[in-house]
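Visitor: Got a predicted structure here, sequence first:
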Amino acid sequence: MTVNFAPGDLVRARGREWVALPSPQDGILALRPLSGSESDTVILDPTLEILPVEPARFDLPTDATTTVQAKAALLADAMRLTLRRGAGPFRSAAQLAFEPRTYQLVPLLMALRLSVPRLLIADDVGIGKTIEAGLVLRELMDRGEVDAFSVLCPPHLVEQWVGELKSRFGIDAVAVTSGTASRLERGLPLAQTLFNAYPYTVVSLDYIKAEKRREGFARACPDFVIVDEAHACVGTHQGRQQRFELLSGLARDPDRRMVLLTATPHSGDEEAFARLLSLIEPSFASMSFEDARYRERLARHFVQRRRIDLVSGEWHESRAFPKHETTEFPYRLSRAHLEFQEAVLDYCFGIVSRAAGGQRERRLAFWGTLALMRCVGSSPAAGLSALRNRIANETDRLEPQIYDEDGDDEDAVDLEPGTAFDADPELLALMRRAEALAAEPDPKLAALVDALTPLIKKGANPVVFCRYLATAEHVRDGLRKVFPKLTIESVTGVLTPDERRDRVADMAPSDDDKQVQRLLVATDCLSEGINLQQLFDAVVHYDLSWNPTRHQQREGRVDRFGQPAEVVRSIMMFSPDSAIDGAVLDVILRKAEEIRKATGVTVPLPDERGPVTDALMASMMLRRGVPRQMTLDLRLDDGTSAMEARWRDAEENEKRSRARFAQNAMKPQEVAPEWEKVRALLGSPADARMFVERAMARFGVPLEVRKTVLLAHLGALDAGLRDRLAGLDLAGSVRLATAEPAPSGTALLTRTHPLTATLAEALVEASLDPESLSGLGIGRVGAWPSAAVQQLTRVALLRVRFKLTVHARKERLLLAEEAALVAIQGDRIVAAGEAARYLLNAPATADLAPVARDRFIAKAKEDLPVLLAGPIANFVRSRAQELMADHARLRAASGSASRVTVEAVQPPDVIGLFALMPGEA
């Protein structure tokens, strides 16, 4: 006989009970073990089974083991923490390995209110754009609306994305780069593409933008795409044009969901911003920013918050970020170093004056001067390298290097630029002076030691950012001599991205040596791509960056969401003796700082660099005492005036941008209550901690408290549990954090932590299978007197299944589960949820005689069928209606109908039944 099973039905097959999941095709069953997870799902054909697949019931067994109050409460907590398929509107909440901040839920709510989510998330550096995009992705996956996705990002961010998706969201994605693609494609059938074979991918933009790959990817691209560093896809350079063509081709599919991420969406370039917005909605590219209706439409797709928006005002998320203290550290040059810098400057001015005839020649001379002076000001080693290097037809690359622009196809360049000057006796003499200085004590390095010493005494772990490779190696070697007890490493562009990541990871302290301090010397190849907040808590700008956003990016590696230190310190070093430092401070950094104070935003350099170059040259000449007539002859004063105007324009543009595009449509009171419902249903990090403490104590291995860290000594656990945890890479003594941000070397103790999940699953199994961990005595029935009740009260621990029908482009049927506690007096439910949990958690006031306890349990079992058919059935139905209303409220946009319907599966599973009577009855 053929029996048709619907999702949520209980069946018996192969000697055990299963839950039927949505079927992959007619006549085939997808079954999940009743107490298992989706990873244990089997697909079977009933016609091929030896024994027939039959309907089953989950009844409270007549011989259910009795238990005491403390163990009953532990079982209820374990059941709540084992479930991963929540029915609420935040279906993904049970899968997260972190506790999102309220503000990070705003993009998720925005996405849920769009029929085809397309978002531009333009939050500040370090706020958590990766987390916000991951929340949208995980939620749509758990709603059955996303079966495949691609994250497109610069090559140096690929591994970071793979790691974040795995560690925070439990998503296993594969990296697709020029180095991995051929291996992934090996052995695939000719008709199958890499993106068909691997539905979850993180793809290097520079690999996929090539024309021969772009077209194939467009055909196989999943219908959900995240684009990181999206601003790098809309410029005029060839590489950016290729990226834009790729993305605009993907965006032409009106059903494709896209989330674009950038910390610099506007930057005063209206045309580039319009191209970026066209990826969200083509009409946005041509509409006026002054049109209020346009801004209202855009606000549904565009969210931009600055750090200052979140640490003040109504959001007030101060606990998400450390306090940031910034200081300047001026230092003096020695006479020999000052004379050398002045000699180089005099030489350069001579070149400039002789090249004053032609515009191109003069501009090349300016660039050569600035490039050489940057290197000389960085270190004698970098200056010597620049004097030795010769430029061969690469003058077009000189300007971007001077102004700290990354190339389109590579990481930040940290090689010292060569000069365009012809070799002559004067230049050779400068090289000899540089060689001599490189062997003498370096006053800049000595100043760095002075700046670092108090930081290190306070226990800080600093990152020192240098501009050039030669400088970084010089600084690393010098600091190793001064601080021999510190772990000191350097990361520069000579390492591949993987080697950089490994070198940083290797600096993490071992369990045996947690107190060793770390000091990292890095070039700007690390100012983007690798998050450093878990290992470092201070930043020193050894070399001034000539692009203000670069300082922000450097500090953003350390001062970001997840930084465990309460204070992050940053130090900017410069010499008032140096003409080049003074010029950069006056022309660039001080002006950018004024705008940042006025707007809360660090603006990049104006796009037109001619005025910048002229203003820098004019400032250097005046500082060096060059006659003013020369600056007039070279028309450098024109550049200074133009630069002032550019900065004023940048400030006004940023103020207008903030007024137009600040995200004010959604308020904390609209977001926070929805998440609090989820926390109450699934268990907060505090609930997870309490459960693990009680469970470990029940297993005879209490947690050891060490300040803000807990130590779980897994080696003393039952052998079966040890083996299960070892399979999850947990062994020995595990360090657990009790609050975010988690200190280095620890993991936040959440419901998804392997220790929490394994303990919860073991306890539930022990209650359902008397032979599993029988020594624990985790039973399913009990009776005791309690001061929390005034009359006989039954508390039922339920596992409730719901069928969720998602009405999207393709209708999906999903199975969801909740753990529920209900308290019943007579034939009515008097408490549910946290109120019922309070009753169950109230300690028993006495022990009942066994005969009395058994009588109360027997009566509760006898009444159970009536309760299941009456008040419990009504509770489950009303819970389904409540869930449907929650989905409708979060998902509906301006009056549209709900896209989710919820149906309860009756009857619910009764996991436990406990009788509480007043006082000492």
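Guide: That came in fine, so what should we check first? Bear in mind the structure is a predicted one, so any value in this text is a computation, not a measurement.
Visitor: Please make it C-alpha for all contacts and neighbour counts, starting now.
Guide: OK.
Visitor: Pull the residues that contact stretch 546-561.
Guide: Under the contact criterion CA atoms under 8 Å, 6 or more residues apart in numbering, stretch 546-561 has outside partners 125-128, 320-322, 324, 402-405, 465, 524, 526-528, 530-534, 536-539, 541, 545, 568, 570, 584, 588-589, 592, 602-605, 741.
Visitor: Please indicate which of these are buried?
Guide: Taking 16 or more other CA atoms under 10 Å as the criterion, what is buried in these is 125-128, 320-322, 402-405, 465, 524, 526-528, 530-534, 536-539, 541, 545, 568, 570, 584, 588-589, 592, 602-605, 741.
Visitor: Which of these fall in helices?
Guide: Taking DSSP state H as the definition of helices, these contribute 402, 584, 592.
Visitor: Pretty sure the second one sits against Ala618.
Guide: To tie it back to what came earlier, the one meant is Val584. No - using CA atoms under 8 Å, Val584 makes no contact with Ala618, being 11.2 Å away.
Visitor: Any idea how many residues pack against Arg569?
Guide: Residues near Arg569, counting by other CA atoms under 10 Å, number 20.
Visitor: Just list the residues touching it, thanks.
Guide: Arg569 neighbours (CA under 8 Å, 6+ apart): 324-327, 537-539.
Visitor: For Ala760, the count of nearby residues, please.
Guide: 27.
Visitor: right, and it touches Thr82 too?
Guide: Yes - contact criterion CA under 8 Å: Ala760 and Thr82 qualify, at 5.9 Å.
Visitor: Now distance to Leu75 too, for the contacts of Arg569, in CSV please.
Guide: Converted to CSV, the contacts of Arg569 look like this (distance: CA to CA, whole Å):
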residue, distance to Leu75
His324, 44
Glu325, 47
Thr326, 50
Thr327, 54
Asp537, 41
Ala538, 45
Val539, 48
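Visitor: From the residues you listed, which land in strands?
Guide: 324-327, 538-539 (DSSP state E).
Visitor: Tabulate the ones in helices among the buried ones among the contacts of stretch 546-561 (a markdown table), appending distance to Val303.
Guide: Listed next are those as a markdown table, based on distance: CA to CA, whole Å:
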| residue | distance to Val303 |
| --- | --- |
| Ile402 | 33 |
| Val584 | 33 |
| Ala592 | 24 |
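Visitor: Against Asp909, how distant is Leu34?
Guide: 10 Å (CA to CA, to the nearest Å).
Visitor: what about Arg390, distance to Gln359?
Guide: Distance, Arg390 to Gln359, by CA to CA: 22 Å.
Visitor: Pasting the second one now:
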Amino acid sequence: MPEFLPGSLVSARGREWIVLPDSDAQTLRLRPLGGGERDETLIYLPLERQPVQAATFPWPTLDQARNHSASQMLLDALQLKLRSGAGPFRSFGNIAVEPRAYQLVPLLMALKQPTVRLLIADDVGIGKTIEGALIARELLDRGEVQRLTVLCPPHLCEQWQRELVERFHIPAVVVRSNTADRLERDLPPGASLFDAHPYTVVSLDYIKSERRREAFQRFCPEFVIVDEAHTCTQAGQGRQQRHQLLKGLVADPERHLVLLTATPHSGDEDAFFNLLGLLRADFAQLKDLPAGQRSDLREALSRHFVQRRRPDIAEWQDTSMFPDRKSAEITYRLTGAWGQLFNDVLTYARELVERSEGQGLREQRMNWWAALALLRCISSSPAAAVNALRTRLQAAQSEEGIVGDVSLEDLEAQASDRVLDGTEDALSTDDIEPGAQTEDSQRLQELVASAAALAGQQNDPKLAKLLEHLAVLLKDGFLPVVFCRYIATAHYLAAALQEKFKSATVKAVTGELTPDEREAAVEQLGESEVRILVATDCLSEGINLQNLFTAVVHYDLSWNPTRHEQREGRVDRFGQKAPEVRSTMLYGEDNPVDGAVLQVILRKAESIRKELGVLVPMPDDEGKLTQALMNAVLLRKGAPLNAQSQLDLFGEPAKQIDLAWQSAKEKAKQNRSIFAQRRLKPEDVLPEWRKSSAVLGGEADVARFVSRAANQLGSPLQPVKQHFKLPTEHLPVAVQERLVAEGLSGTLRIDFRQPAAQGATFIHRTHPLVSVLADTLLEQALDDSPSGDEAAAVARAGAAFVSAVSLKTTVLLLRIRHQLTVTHGSSTRLLMCEEAVAVASAGSEPFNELSPEQTRELLGAEATRNMPPPLRDRHLQSALDALPEWQTQFEAIAKARAQSLLLDHRRVREAAEGRGSYQVTASLPVDVMGLYVLLPDVGAAANIAVGA
């Protein structure tokens, strides 16, 4: 029984097929000529009625000659169908995103490591998800890994699942408490869902417990991405469990690990170096090594750690990928009834604290948290204040629902999460108003009544200022997101905004909704031309908003500067089309709470960010400094807010925070100089990127192909604002049926740029629409039956007079397949690569390979005048007759391409000792896909000569 190698052609079941990898002596994995991945099949040779035979690809014929304008369509269809491209990156044919050059740096760093261990710490919004998933896709397509898991906080699971399937064609399942039982239900005894489901997105909170952790470590996939990796250090119980989980995973020296975080250093030196220790155990020693002994270890670390700020992207010629962020501050004053209520609440809060002096520590802390809750909520909105005043402070409840005596530790944990913003590496998304009621009294009822009466812009100067500012933003064409702290405030604002801006669609999204419901609510807003989103911090992580919004308003100041950056990063990030985004901070100029947060925390953070170029997390010692600052606000009486420097205004706590900020800044500056990634420059990466883009085709190629294909098939694209409509009912029935099988029917709204216009689908080279159109046109091209349609979409042969040549030039479009053999230790993998190559011969010169630009110039050249069919056929027949004698030249070109491909792979995935070896063999003979004869327009040349 003959052996058919990957890339060879065979004839079976009445048609021709390409042999794919994973075939063996008895079983062939095949893809039909002109078919796509969905048409692949398995053939078991012993059961075939007719023996499978070797086949050769048919040459073009005179019957397949068409107008020259149809020649470029064949090249586009061939290129855009390539999935196993022959460029230096295997994954580029299988992704639905066009990564920017700077996003290839982590990929190139990873490919230079035998076992990938990488910490990607790029700024918020630069594209860490793309960078991490691109590494996974590349190793999957190289056959180096078969399984993948993403570990992430629970609220990010759906986002990761969506990114993997939509952009990287990796169909992952989500594993957490509410899905694990269902996934495990149908498994045989002893089987792991991580074997049954090779691609998973796993909640860190679900998997970190000791029982699940041990089982996961036994069955964990060989490639692991950890998002928000800074939450996996050793501080705190939950984080301790996460750290132990990762320590167990990296104990396997062959497990690939990619850590993602925008804040690798949250102010805790031990936590930071523990994180580095996950990459390589000895990196943790950098913390204690004398400066003179660090150089070798620092050099080693630079190969595992990449951190870029927005300014670092400038040298990558990609500055246009990010909008210009313009920040502003607007203020209101505590006047009238609002000012009186605020002062009454502040006085009451002080009394609560003073009244508990001399009582037990638990009572003191309950009153203190109640006072702080009141300050936080009254600074947010009257609605939040009413809820806080009406809700009794409850630290915990028994199963019967009765408040019990709980530990001081439990009280502190819940109150801190509800009132403050959580710890730096675990910011809270709890947006329920904290309880502030510790007693039943006439005084409390009066405060509730006063707060309830304040709703509406006439009585609420903060709301009035927001309405005024939003009117300006909307008039200037911006689409705003208003972030607030509490649910009650969000609904209060949404009602007021809808009343004010009747032509806009306003929606409040809070923690009351499930993650799926939040996403659906945001998407629904996109159907409106004028839209305003009011959101709590449940949306400051997870859902990206750059497609729909262009401005952020901080209605409530966060008490943590990282939260501000996260809010703005939802809109100001990779993929934002607007050239400018706005960010506005709203605060009370005579509000002592806002004053403390603004002067002592937020302004200091911003000055450090401007100086260093990176956000330095607040050094808060688990909230102790913020609590001390707020205590100073409670105890400070009488002094006007702007009378002195902020350090004097807020006393010793402000000075302690300032000292902590200075220390954090110096450490960040030092670490920035020690760990900054400077090894890979644009000149190291851009050639690889351009080469792959040229081989496979980019966004412009997709747009040209789909537009021309749709036009040729009877349904031209219809421009609509910033996108297009494609009515599929006008396409041939066979094409409609294929599209329906892909879930595409009716009128499609499409866009060729990313992110797509609202309501449109981004059409990339791997989108089913492109595959169906390319398959259809290639089948037309390969059909050798005579056709009288000279204007057919695709031409396998043609001849034309053009002005782009001075000698008779023969252009051949070749499809070359290569067998790529990768050996790593005792394991050998056989992969297949395909590429479309154009070659040309001018006069009697030998054939030379054309660059992509030369190919476009010749195949895209306009015919200057008609060529009579007899003359066309004579030139074509002469070239067809010469094909046999040209075969040796084609084989030499294919072998040269194989060697070039080998060098590409060795250069990108270094083949040093222990890293494997590569061998590339061209599958011969090559496929002659198209043949075109271009003749110089003698008449035009004569006119030029006469004119001279």
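Guide: That came in fine, so what should we check first? Since this is a predicted model, take the numbers as computed values, not measurements.
Visitor: Any chance you could compute the TM-score here?
Guide: Overlay of the two chains. TM-score (TM-score structural alignment, normalised by the length of the first structure): 0.94; 906 aligned residues with a CA RMSD of 2.6 Å.
Visitor: re the thing from before, so between Arg390 and Gln359 of the first structure, which is more surrounded?
Guide: Under the criterion of other CA under 10 Å, the comparison of Arg390 of the first structure against Gln359 puts Arg390 first, with 16 against 11.
Visitor: what does that one align to in the second structure?
Guide: The alignment partner of Arg390 of the first structure in the second structure, by TM-score structural alignment, is Arg392.
Visitor: can I assume Met618 of the second structure is in contact with Gly422?
Guide: No - applying CA under 8 Å as the test, Met618 of the second structure and Gly422 come out as separate, 11.8 Å apart.
Visitor: Quick check: the farthest pair among the contacts of Arg569 of the first structure?
Guide: Thr327 and Asp537 (14.6 Å; CA to CA).
Visitor: those strands in the stretch 701-850 of the second structure, which residues are they?
Guide: Secondary structure of the stretch 701-850 of the second structure by DSSP state E, counting those that start in this stretch: the strands cover 718-720, 723-727, 747-751, 761-762, 797-802, 809-824, 827-842, 848-849.
Visitor: neighbours of the aligned residue in the first structure for Gly588 of the second structure, just the number please.
Guide: Using TM-score structural alignment, the partner of Gly588 of the second structure in the first structure is Ser575. Applying other CA under 10 Å, we find 17 residues neighbouring Ser575 of the first structure.
Visitor: ok, now Leu814 of the second structure?
Guide: Using other CA under 10 Å, Leu814 of the second structure is surrounded by 21 other residues.
Visitor: hmm, back to that, looking at Leu34 and Asp909 of the first structure, which is more packed in?
Guide: Higher neighbour count among Leu34 of the first structure and Asp909: Asp909, with 20 against 14, using other CA under 10 Å.
Visitor: Next, the contact list for that one, please.
Guide: By CA under 8 Å, 6+ apart, Asp909 of the first structure lies in contact with 58-59, 798-800.
Visitor: repeat that with 10 Å
Guide: 10, 57-60, 796-801, 819, 868 (CA atoms under 10 Å, 6 or more residues apart in numbering).
Visitor: residues in the second structure matched by the host helix or strand of it, start to end?
Guide: According to DSSP states H and E, Asp909 of the first structure maps onto strand 900-918. Using TM-score structural alignment, the residues of the second structure aligned to strand 900-918 of the first structure are 918-936.
Visitor: ditto for stretch 681-695 of the first structure
Guide: Under TM-score structural alignment, the match for stretch 681-695 of the first structure is residues 695-709.
Visitor: what's the closest of the strands of the stretch 701-850 of the second structure to Thr263 of the second structure?
Guide: strand 761-762 (31.0 Å).
Visitor: Please work out which residues outside the closest one touch it.
Guide: With CA under 10 Å, 6+ apart, strand 761-762 of the second structure has contacts from 96-97, 699, 723-724, 748-756, 767.
Visitor: what's the mean distance for that strand versus the first structure?
Guide: Strand 761-762 of the second structure, aligned to the first structure and superposed, deviates on average by 3.6 Å (mean CA distance after the TM-score superposition for the first structure).
Visitor: if we can go back for a sec, with the second structure overlaid, how far apart is the strand holding Asp909 of the first structure on average?
Guide: Averaged out, strand 900-918 of the first structure is 1.5 Å away (mean CA distance after the TM-score superposition for the first structure).
Visitor: so how far is that strand from its chain's centroid?
Guide: 37 Å (CA atoms, centre = their mean, to the nearest Å).
Visitor: now do stretch 862-869 of the first structure
Guide: On CA atoms, centre = their mean, the centre of stretch 862-869 of the first structure falls 48 Å from the chain's centre.
Visitor: same deal with stretch 132-151 of the first structure?
Guide: A distance of 14 Å separates the centroid of the chain from that of stretch 132-151 of the first structure, by CA atoms, centre = their mean.
Visitor: Where in the second structure does it align, residue-wise?
Guide: Taking TM-score structural alignment, stretch 132-151 of the first structure hits residues 131-150 over in the second structure.
Visitor: What are the buried residues along the matching stretch?
Guide: So, applying 16+ other CA under 10 Å, buried residues of stretch 131-150 of the second structure: 131-142, 144-150.
Visitor: What is the end-to-end distance of that stretch?
Guide: Stretch 131-150 of the second structure has its terminal residues 13 Å apart, counting by CA to CA.
Visitor: residues shared between the contacts of Val584 and Ala618 of the first structure?
Guide: The contact lists of Val584 of the first structure and Ala618 share Val612, where a contact means CA under 10 Å, 6+ apart.
Visitor: returning to that earlier point: which of the ones in strands among the contacts of Arg569 of the first structure lies closest to Thr236 of the first structure?
Guide: Checking those against Thr236 of the first structure with CA to CA, the nearest one is Val539 at 33.1 Å.
Visitor: corresponding residue for that closest one in the second structure?
Guide: Per TM-score structural alignment, Val539 of the first structure is aligned with Val552.
Visitor: Please apply the same query to Asp614 of the first structure.
Guide: In the second structure, Asp614 of the first structure lands on Ala628 (TM-score structural alignment).
Visitor: Also Thr523 of the first structure?
Guide: Aligned partner of Thr523 of the first structure by TM-score structural alignment: Thr536.
Visitor: Help me confirm that Phe244 of the first structure comes into contact with Leu277.
Guide: No - here Phe244 of the first structure does not reach Leu277: they are 11.7 Å apart, not a contact under CA atoms under 10 Å.
Visitor: between the two, what contacts are shared?
Guide: Val234.
Visitor: count of residues packed around Arg425 of the first structure?
Guide: Not Arg; residue 425 of the first structure is Pro. Other residues within reach of Pro425 of the first structure, judged by other CA under 10 Å, total 8.
Visitor: Repeat that for Val3 of the first structure.
Guide: Around Val3 of the first structure there are 11 residues (other CA under 10 Å).
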